[in-house]
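>>> kindly return the folded structure for what I paste below:
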Amino acid sequence: MIPYGRQSVDQADIDAVLAVLQSDWLTQGPTIDAFEQAVAARCEAAFGVAVCNATAALHIACLAAGLGPGDWLWTSPNTFLASANCGRYCGADVDFVDIDPQTWNLDVEALAGKLQVAQAMGRLPKVVVAVAFSGQSCDMRQLAELAERYAFTVIEDASHAVGARYAGRPVGCGEFAAMTVFSFHPVKIITSAEGGMVLTNRPELADRLRRLRSHGMTRDPQQMSEASHGPWYYQQVELGFNYRMTDLQAALGLSQLKKLDGFVQRRQYLAARYQQLLQDLPLTLPKAQADAQSAWHLYVVRLQLDGLQRSHRQVFEGLREAGIGVNLHYIPVHLQPYYQALGFAQGDFPEAEHYYAEAISLPIYPGLSDSEQDYVVQQVRRWIQEPSIS
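This next block holds a predicted model:
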């Protein structure tokens, strides 16, 4: 089976993890600091705070932004559950903004209109989670302008976009978002087996993020309510969580980071090759967002079903039968039973629903060979063009 995504781990990565296993630190040690500093430097950000996964990163980013009961978080319905669930973890209400029919990212024009209505109703969001779907940012420049006008915090969920660029700068630099979240899951651009990170340029946010990932605890005398009892002393100053990354994970992530440029270049090559090989088929291919250079975590096509003799499901299952591990990113979040119980319904966000009815994620990862990609294209062509398969 050719998977839709896969990690690329080499001997250097294995050696980096073994070095930590043979060291004095396995959990919260110096390799985490090195990983945080290296990612922040790579992205031109001031601070990086590593955590156990990107869901945890989104959660503490929302808390650091002050999100809580009575507040609203808005995000795209075309995303993984965590982009919305992070608001619910904070006790906030969640709403969605439909997607741009061209880029499949959050539609910033629709956001602008929805903000005008929300302002009149007194229900403006406190946080907007802007998802960099498939590896490219949405219109972050306009989003930042709206954030200033309507006084909400932008958190860029760049789980797909490590190594991507926007407006000539690395995603995560902090020019257009207060905080940026990365994922290091195995199918992402680089991996730490599991893991995530929040980047920010604001020292007060970085301090709070570090407390929140470790039980709300501090050893900094300036953050304590009384004088230290001695060098052993710490205080819990707020309710936090055990969201810590281990040095083992950080060692793998730090080693992978050295290969980031090569990984992204290979993904860009494969995406360009798909664009060329699939252009004559009844498919809607990905389009570039203005100012954005994608890291190509995903390569999604949409079936032009009016011109096909097969259904979306038939094409999907046919490709699976052919040994291609296609997937579908994503089921619109508002259609999940949990969110329908909160009042969302079919028809609320028609662009995202239309997208869902047509989308298929094709394999893309650095280890995908040209010949394997040729086979994927051959099977896509077969299943959408041939009237019958014997």
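
>>> going forward, measure contacts and count neighbours with C-alpha atoms only.
Fine.

>>> can you pull out the strands in the stretch 201-350 of the chain?
Ranges of strands within the stretch 201-350 of the chain are 217-218, 235-236, 283-284, 292-293, 299-303, 324-325, based on DSSP state E, counting those that start in this stretch.

>>> which one, of these, ends up nearest to T153?
Of all these, strand 292-293 sits nearest to T153, with 21.0 Å by Cα to Cα.

>>> can you redo the strands of the stretch 201-350 of the chain as a markdown table with mean neighbour count?
Listed next are those as a markdown table, based on neighbours: other Cα atoms under 10 Å:
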| stretch | mean neighbour count |
| --- | --- |
| strand 217-218 | 21 |
| strand 235-236 | 16 |
| strand 283-284 | 17 |
| strand 292-293 | 22 |
| strand 299-303 | 22 |
| strand 324-325 | 20 |
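
>>> hmm, F47 and A206 touching each other?
Yes: taking Cα atoms under 8 Å as the definition, A206 is a contact partner of F47 at 6.5 Å.

>>> of those two, who's got more company?
Taking other Cα atoms under 10 Å, A206 and F47 do not tie; F47 has more neighbours (26 against 21).

>>> gap between the two ends of stretch 335-353?
End-to-end span of stretch 335-353 (Cα to Cα, to the nearest Å): 9 Å.

>>> return the set of buried residues in that stretch.
Buried positions in stretch 335-353, judged by neighbour count with 16 or more other Cα atoms under 10 Å: 335, 339, 344, 349, 351-353.

>>> re earlier: quick one, which of the strands of the stretch 201-350 of the chain is nearest to R6?
That would be strand 324-325 among the strands of the stretch 201-350 of the chain, by Cα to Cα, at 10.8 Å.

>>> which helices and strands sit right next to that closest one?
strand 2-3 (3 or more Cα pairs under 8 Å, 6 or more residues apart in numbering; DSSP states H and E).

>>> mind listing what's buried along the following helix or strand past the strand it packs on?
Going down the chain from strand 2-3, the next helix or strand is helix 11-21, by DSSP states H and E. Residues 13, 16-17, 20 are the ones in helix 11-21 that count as buried (16+ other Cα under 10 Å).

>>> and for stretch 192-207?
So, applying 16+ other Cα under 10 Å, buried residues of stretch 192-207: 192-201, 205-206.

>>> alongside the first, I'd like the structure of this one:
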Amino acid sequence: MQIPFHKPYITEDEINEVVDSLKKGWITMGYKTIEFENRFKEYIGSKNAVAVNSCTAGLHLALRAIGLKEGDEVIVPTITFVATAEVVNYFKAKPVLVDVEKDTHLIDVSKIEEKITPKTKAIIPVHYSGQPADMDEILEIAKKYNLFVIEDAAHSLPAWYKGRIVGIIGDITAFSFYATKTLATGEGGMVTTDNDEWADKIRILRLHGISKDAWKRYSKEGSWEYDVLDNGYKYNMTDINAALGLAQLKKLQWMWEKRIKIANTYNQTFKNYEELILYKVKDNRITSWHLYPLKLNLKVLRIDRNRFVEELKARGIGTSVHFIPLYRFSYYRNQGFTPGAYPNSEWVFQRVVSLPIFPGMKKEEIDYIIENIVDLVKKFKR
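Reported below is the predicted structural model:
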């Protein structure tokens, strides 16, 4: 049996929406993109939703909106995809790394204040695997030091923190619709905020800094004339991507419930084995279960995480590791970041593996994964 780490759930609904765009002849940003934005902000409950071509673009534009400048500092967790820190570097600003909690892999709020300096401008909490970070504590720290909070919600559609949906909690939130995400448009992202001024700025910046509604210039409502208001980027979504998003949004609840069921099935078995450490979801959180991170108890195993991944691969089971901590990359090592400064992140990285958890998984595939993991930990138990 061959089971990929992830497979997007694509049906005739997505195909029909894309074909509709092709038949209408409007395939770049247009009416479907605007419709997707409207449907998304209704779902989240935010005043504004701005579609972009990636979460990376969304985070970049969010930092432009708050006025990040060269020499500023932005706090980010050590365990995240490189894009979270990368966008800070775009400004010649400095990402400041903070260690994570061992059990949740979320930024450790108890370690944030010691990293704040007069140059600190913002905090970017990452909702790892779909579980929201400790937002009340983060917002309290931000208020105390007059900082902005930009949520990296690449994993968190849908997710809730103390009854509030992710997307309306911080100052600005960026979502990802990459191929492996809980809503997949191939490439794509969305920025949500209740700040109209920031939203307007992001709309302008996503399309070369051209004046508002410039995308209409080839339609009957538009004009060939436009103005350039700012130095912008080519970050707009296309109607083909938005068509996929519209279809996916309609089944978002169903896909989420399928992932919950898979996670619960994994948990029910793996909790019985001391060789395995379950991922902790805090009582006041509801996670999207974008990822299912499982850790190995290396004290009782004769196998490390890398070997474990290879053994599963040999049995046809695709896995991944989320994530290689930022300080382990050459670029960040060259800036002086070292593993010894982040002991929790190192502990997590040496043990964690992400298992397949996607809506189209069949029962026999889930059972096969469980059977082989149990077999491996029994085989390599000390």
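
>>> let me see the TM-score of these two.
Scored against TM-score structural alignment, normalised by the length of the second structure, the superposed chains reach a TM-score of 0.94; 372 aligned residues with a Cα RMSD of 1.6 Å.

>>> need the overlap of contacts for A206 and F47 of the first structure.
T200 (Cα atoms under 8 Å, 6 or more residues apart in numbering).

>>> Provide the aligned range in the second structure for stretch 311-328 of the first structure.
Alignment of stretch 311-328 of the first structure against the second structure: residues 304-321, by TM-score structural alignment.

>>> for whichever strand or helix holds L63 of the second structure, give me every contacting residue.
Using DSSP H and E, L63 of the second structure sits in helix 55-66. For helix 55-66 of the second structure, the surrounding residues in contact (Cα under 8 Å, 6+ apart) are 52, 83-84, 87-88, 90, 148, 150, 152, 154, 172-177, 188-191, 198, 201-202, 205-206, 235.

>>> could you tell me which of the residues you listed count as buried?
Neighbour-count burial (16+ other Cα under 10 Å) applied to the contacts of helix 55-66 of the second structure gives 52, 83-84, 87-88, 148, 150, 152, 154, 172-177, 188-191, 198, 201-202, 205-206, 235.

>>> just the ones of these in helices?
83-84, 87-88, 198, 201-202, 205 (DSSP state H).

>>> nearest to G67 of the second structure, of those residues?
Distances from G67 of the second structure to these, taken by Cα to Cα, are shortest for W198, at 10.0 Å.

>>> so what corresponds to the closest one in the first structure?
When the first structure is aligned by TM-score structural alignment, W198 of the second structure is paired with L205.

>>> what's the neighbour count on the closest residue to its match other than its chain neighbours?
In space, and not counting its chain neighbours, L205 of the first structure is closest to A64: 6.0 Å by Cα to Cα, 6 or more residues apart in numbering. The tally of other residues near A64 of the first structure (other Cα under 10 Å) stands at 19.

>>> and the next helix or strand after the helix holding L63 of the second structure against the first structure, how far off on average?
Next helix or strand after helix 55-66 of the second structure toward the C-terminus (DSSP H and E): strand 73-77. In this overlay with the first structure, the average offset of strand 73-77 of the second structure from its partner residues is 0.8 Å by mean Cα distance after the TM-score superposition for the first structure.

>>> other SSEs contacting strand 73-77 of the second structure?
Strand 73-77 of the second structure is packed against helix 83-89, strand 94-98, strand 120-123, with contacts defined by 3+ Cα pairs under 8 Å, 6+ apart.

>>> who's in contact with the longest one?
In this case it means helix 83-89 of the second structure. Identification of contacts with helix 83-89 of the second structure by Cα under 8 Å, 6+ apart yields 56, 59-60, 63, 74, 76, 94-95, 124, 152.

>>> who wins for most neighbours among the residues you listed?
Neighbour max across the contacts of helix 83-89 of the second structure (other Cα under 10 Å) = D152, 32 neighbours.

>>> so it touches G130, yeah?
No: contact criterion Cα under 8 Å: D152 of the second structure and G130 do not qualify, at 10.2 Å.

>>> wait, what's in contact with D72 of the second structure?
Residues counted as contacts of D72 of the second structure (Cα under 8 Å, 6+ apart) are 93-94, 119-121.

>>> now these in CSV, with distance to K363 of the second structure?
Formatted as CSV, the contacts of D72 of the second structure follow (distance: Cα to Cα, whole Å):
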residue, distance to K363 of the second structure
A93, 48
K94, 46
K119, 52
T120, 48
K121, 47
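
>>> can you get me a residue count around E225 of the second structure?
8.

>>> over in the first structure, tell me which residue corresponds to it.
For E225 of the second structure, the aligned position in the first structure is Y233, judged by TM-score structural alignment.

>>> same check on G170 of the second structure?
That one, G170 of the second structure, aligns with A177 by TM-score structural alignment.

>>> the closest residue to its match other than its chain neighbours and A144 of the first structure, how far apart?
Nearest non-adjacent residue to A177 of the first structure, counting by Cα to Cα, 6+ apart: V154, 4.9 Å away. Noted for V154 of the first structure: a distance of 7 Å to A144 of the first structure, by Cα to Cα.

>>> the two - which one has more neighbours?
More crowded of V154 of the first structure and A144, by other Cα under 10 Å: V154, with 26 against 19.

>>> and the more buried one, what's its match in the second structure?
Using TM-score structural alignment, the equivalent of V154 of the first structure in the second structure is V149.

>>> list the contacts of that match.
122-125, 138-139, 142, 170-172.

>>> isn't K271 of the second structure right next to L278, touching?
Yes: contact criterion Cα under 8 Å: K271 of the second structure and L278 qualify, at 6.8 Å.

>>> just want to know which of the two has more residues nearby.
L278 (20 against 12).

>>> pretty sure the more buried one sits against N272.
No: with contact taken as Cα under 8 Å, L278 of the second structure and N272 are classed as non-touching, separated by 10.2 Å.

>>> which residue packs closest to L205 of the second structure, ignoring adjacent ones?
L205 of the second structure sits nearest to G232 (Cα to Cα, 6+ apart), 4.3 Å away.

>>> could you do D108 of the second structure as well?
Per Cα to Cα, 6+ apart, closest to D108 of the second structure is V100, 4.7 Å.
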